[in-house]
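**Student:** Mind folding the following:
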Amino acid sequence: MTTFIAVLYIISFALFIYGLMGLTGPRTAVRGNWIAAVGMGIAVIATLLTPGMSNWLLIALGVAIGVVVGVPSARKVKMTAMPQMVALFNGVGGGAVALIAWVEFRTTEGYAHEPAYVAIASLFAAIVGSVSFWGSNIAFGKLQELISGRPITLGKLQQPVNALVLIAAIVFAVVIATGGDAELLMIGLLVAAGVLGVVVVLPIGGADMPVVISLLNALTGLSAAAMGLALDNTALIVAGMIVGASGSILTNLMAKAMNRSIPAIVAGGFGGGTAVASGGSGEVRPVRSTSASDTAIQMAYANKVVVVPGYGMAVAQAQHVVREMAKLLEAKGITVAYAIHPVAGRMPGHMNVLLAEADVPYEQLKEMDEINSEFAQTDVALVIGANDVTNPAAETDPGSPIYGMPILKVNHSRSVIVLKRSMSSGFAGIDNELFYDAKTSMLFGDAKSSVGEIVEELKAL
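**Tutor:** The predicted structure follows:
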């Protein structure tokens, strides 16, 4: 039986890795998900076959509750709410690890007679899992707008408080590892780690939320791997390390895409404020409005159009009508491409997922480094709900909070049309200088309705 279980685990790990490889592109992502899901199913079966497994009623009850809650939630969630669900599900994983560490503490009487590595790995998993759970819940609240997207800080006390609760969690862990078996010690550790998760994420603004989600995901993976080490569970170790490693790489790539360091983000990000359409002296600055008819005419006579999607497109669920517009333009011999910024939207790959859902050809999706050199040859850049990732202040204003962040250089296009509901700011809470550029026209309204009107005008031309 031991050999059979080991073989099942090896098969499941191979499927994990092969499934992950499928996530590199929209065309293979669904298949990759299914392959990884099968691998997880095999890993669960292997775990249940482990000698000494008992409490089958509780196991069945837990599986049933997970299915009843998870499946309907995943099927009904809107694409605009997907980042919130990712944050919530990720947090649940961290919380589960923290609870398992607590159970292990109870069943071993404070890790008495257990090897030192078991206690250390379990306590590490408890701290990181609790941080991930509570931090992910704060991220969920910010994304769902249950909590203000603005940085919520303690001012000068922020870093001392962070350090204090971290030290408290470590002290509890050291006392337990050196022989303390009072249950209040473990509860204190979990509470201190939970407070740390809350006070670390609250000061981080909306502009940094995609990076935070990725970072918390990586932490959950590392906590699962540590718990797997403590429990001698190969599936937890391998799956946790895959999640931790891939999440860490993604977090680093996203931080670089914003030209920000991960410590700077954790120390307190920016974003979530409100801006007014005014210059430094407080005067109202004029913008040039346009209509769907004029936009359609302008694009119909273009050679190349680049669509720049942002969270506004996701909110309006405009991806399908955008695809319809692109087909009409392509039928007229116009080249259409989509400019994708690494942190556009509210989670990694948000725009790619939306556009893949609308059957946009993968070849038309251009990453920032690739498309920026093409804007100078672009006749019309159509910005749909994107804000901070197109703001020229990132390159021109040293005093701007986003200065130095790589952006999509749509201002290099021959003309720019921005679709927005209003002049409100993006996640960073600052004015977008692009809106006041002489070559920019604003088409105000719901993105889906506006693009729908453009489609009708294109059909009439």
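
**Student:** Going by C-alpha atoms from here, please, whenever you check contacts or count neighbours.
**Tutor:** OK.

**Student:** for this structure, what spans make up the strands?
**Tutor:** 304-309, 335-340, 365-367, 380-384, 416-420, 440-444 (DSSP state E).

**Student:** and the fourth one, which residues are buried?
**Tutor:** This points to strand 380-384. For strand 380-384, a neighbour-count test (16 or more other Cα atoms under 10 Å) marks 380-384 as buried.

**Student:** one step back: turn the strands of the chain into CSV, columns for distance to residue 210.
**Tutor:** As requested, these are exported to CSV (distance: least, Cα to Cα, whole Å):
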stretch, distance to residue 210
strand 304-309, 16
strand 335-340, 15
strand 365-367, 17
strand 380-384, 19
strand 416-420, 22
strand 440-444, 27
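
**Student:** I'd like to know which of these is closest to residue 2.
**Tutor:** strand 365-367 (47.3 Å; Cα to Cα).

**Student:** where exactly do the helices run in the stretch 351-461 of the chain?
**Tutor:** 368-371, 393-396, 447-460 (DSSP state H, counting those that start in this stretch).

**Student:** name the helices or strands packed onto the last one?
**Tutor:** In other words, helix 447-460. Where contact means 3 or more Cα pairs under 8 Å, 6 or more residues apart in numbering; DSSP states H and E, helix 447-460 is packed against helix 292-300, helix 311-316, helix 319-331, strand 416-420.

**Student:** Nearest to residue 191, out of these?
**Tutor:** helix 311-316 (35.0 Å).

**Student:** State the distance from residue 22 to residue 242.
**Tutor:** 14 Å (Cα to Cα, to the nearest Å).

**Student:** before we go on, could you also do this sequence so I can check it against the first one:
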Amino acid sequence: MDFGFTTAAYVVAAVLFILSLGGLSGQESAKRAIWYGIAGMTLAVLATLFGPGVGLWLLSLILIAGGGVIGVIVAKRVQMTEMPQLVAAMHSLVGLAAVFVGYNAHFEIGRVAQAFAEAGTLFPRPAVEAEAAAVAESFRGFAAIVAHKTQAEINVLRLELFLGVFIGAITFTGSVVAYGKLAGKVTSAATKLPGGHLLNAAAAIGSALCLVWFFGSGGFFPLFLMTLLSLFIGYHLIMGIGGADMPVVVSMLNSYSGWAAAAIGFSLSNDLLIVVGALVGSSGAILSYIMCKAMNRNFVSVILGGFGGSQGPAQEMEGEMVATDADAVASALDEADSVIIVPGYGMAVAQAQNAVSELTRKLRGKGKEVRFAIHPVAGRLPGHMNVLLAEAKVPYDIVLEMEEINDDFPDTDVVIIIGSNDIVNPAAQDDPNSPIAGMPVLEVWKAKDVFVCKRGQGTGYSGIENPLFFKDNTRMLYGDAKASIEGLLSRISS
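**Tutor:** The predicted structure follows:
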């Protein structure tokens, strides 16, 4: 097959990826959008495999088969509660791939340059010297592309691979740390080494100096040194971010992985990789910006890892947590006319979405108004709660975003909170020293009665105390969320 067919296939694949991204913005179209993405990726892989200059068929087929088997195993084993960790792990692989491709490009440039030197001609002037043209035609694949470039183009290629390795290395270690925080294997608290942001700045300046060195010498050592520095930047950036802000971290790393892929696409002269990388990078950046607005964070501060830490001593908690039981909650629901359910990560952990869906169906069957309030960063991944509720067949029209429902809490009889903490924390409005100060939250405390389904009295993943639990109109329903909701189902009158 020729370049024309490959380019045409890449254009069709890019269109499918754009349709996929557009469809994922709505719950009704999300399933169709996923199939667009699958079709686009299948076409892209086939077009690459059958494109010009491709060899090593046996190795390619073995790697594709191996990756497919691993993908099936992961898909069967990973629960919805573990999706944020899986996304972070996937980002780390994209970053690592960018590093390896960048190193390979560097070695290929060196190999072609050595061949020209041995032929006694200048590298790479095939249009001027017959000897150079003969050397250029002896290469295949990426080396052939390199051999036909001018010196100015080679310099641009070196810049592209340098940036690809830099962004990829940051993405790799940052994603590994994010995975550790999300999986509970690394402390969720914001942790910085002595020197804080000065260390990050020094590493960034060192990387810039390595770029100058790399252009001057073309050697391997400045590229390797820059890789070590960027690996440290990725580690230290994400370690300095607290657990409350991890949803933003996931989308930010998604953006980083996209830009790394785009940079490597330029190095490989692969138009589709450039387009897809730009789509992922820009969409991740836009999502990060939207989430920063939802959390009242500064976007630049997010990119630099300067958020998530405590600003001072938190306010003292007044009152006490008052426990209740399923009978009292069921009685309140029987008497209520309007109910708002606020799902959080606790619902995902307990896999309580189906029980919540059945509770919703039963309450609506009795003529009660039941709606769901979704905060932009509920769970540990954007859209996490929407996916769980859609999986449990909760009607889309009663699942509302924060700005659509926040003004309705004063007129609501009962609010049921299932495993949420920070997104319903009044300290965001009342305590200027809180790590989440200024973050828009669901104002659930304005409802008549608030019931919180919670496993215990701990502060939760982010480690932030919640004054809501101590308010006079709040009662705590302790226990596993699924068991608690199923207990309510058996007590609500038909």
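
**Student:** Give me the TM-score for this pair.
**Tutor:** With the length set by TM-score structural alignment, normalised by the length of structure 1, the two chains reach a TM-score of 0.94; 453 aligned residues with a Cα RMSD of 1.9 Å.

**Student:** circling back: same list (the helices of the stretch 351-461 of structure 1) but as TSV, adding mean neighbour count and distance to residue 295 of structure 1.
**Tutor:** Formatted as TSV, the helices of the stretch 351-461 of structure 1 follow (neighbours: other Cα atoms under 10 Å; distance: least, Cα to Cα, whole Å):
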stretch	mean neighbour count	distance to residue 295 of structure 1
helix 368-371	17	22
helix 393-396	18	26
helix 447-460	19	7
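
**Student:** circling back to that earlier point, with respect to residue 272 of structure 1, which of the buried residues of strand 380-384 of structure 1 is nearest?
**Tutor:** Nearest to residue 272 of structure 1 among the buried residues of strand 380-384 of structure 1: residue 384, at 19.5 Å, using Cα to Cα.

**Student:** what residue of structure 2 matches up with that closest one?
**Tutor:** Counting by TM-score structural alignment, residue 384 of structure 1 lines up with residue 418 in structure 2.

**Student:** ok now do its match, which residues does it touch?
**Tutor:** 341-344, 346-347, 452-454, 481 (Cα atoms under 8 Å, 6 or more residues apart in numbering).

**Student:** Contacts only, for residue 289 of structure 1.
**Tutor:** Residue 289 of structure 1 neighbours (Cα under 8 Å, 6+ apart): 441-444.

**Student:** Pick out the residue closest to the middle of structure 2.
**Tutor:** residue 250 (3.0 Å; Cα atoms, centre = their mean).

**Student:** okay, now the residue nearest to that one when sequence neighbours are not counted: neighbour count?
**Tutor:** Residue nearest to residue 250 of structure 2 in three dimensions, not counting chain neighbours: residue 88, with 6.4 Å by Cα to Cα, 6 or more residues apart in numbering. Neighbour count for residue 88 of structure 2, taken as other Cα atoms under 10 Å: 25.

**Student:** Also residue 67 of structure 1?
**Tutor:** Residue 67 of structure 1 has 12 nearby residues by other Cα under 10 Å.

**Student:** Please pull up the equivalent of it in structure 2.
**Tutor:** So residue 67 of structure 1 corresponds to residue 68, using TM-score structural alignment.

**Student:** Could you measure from the residue of structure 1 positioned farthest from its centre over to residue 404 of structure 1?
**Tutor:** Distance from the C-alpha centroid of structure 1, by Cα atoms, centre = their mean, peaks at residue 113 (41.5 Å). Residue 113 of structure 1 sits 54 Å away from residue 404 of structure 1, going by Cα to Cα.

**Student:** Same question for residue 85 of structure 1.
**Tutor:** 31 Å.

**Student:** Make sure residue 341 of structure 2 is actually in contact with residue 375.
**Tutor:** No: taking Cα atoms under 8 Å as the definition, residue 341 of structure 2 is not a contact partner of residue 375, at 11.6 Å.

**Student:** Kind regards, and thank you for your time.
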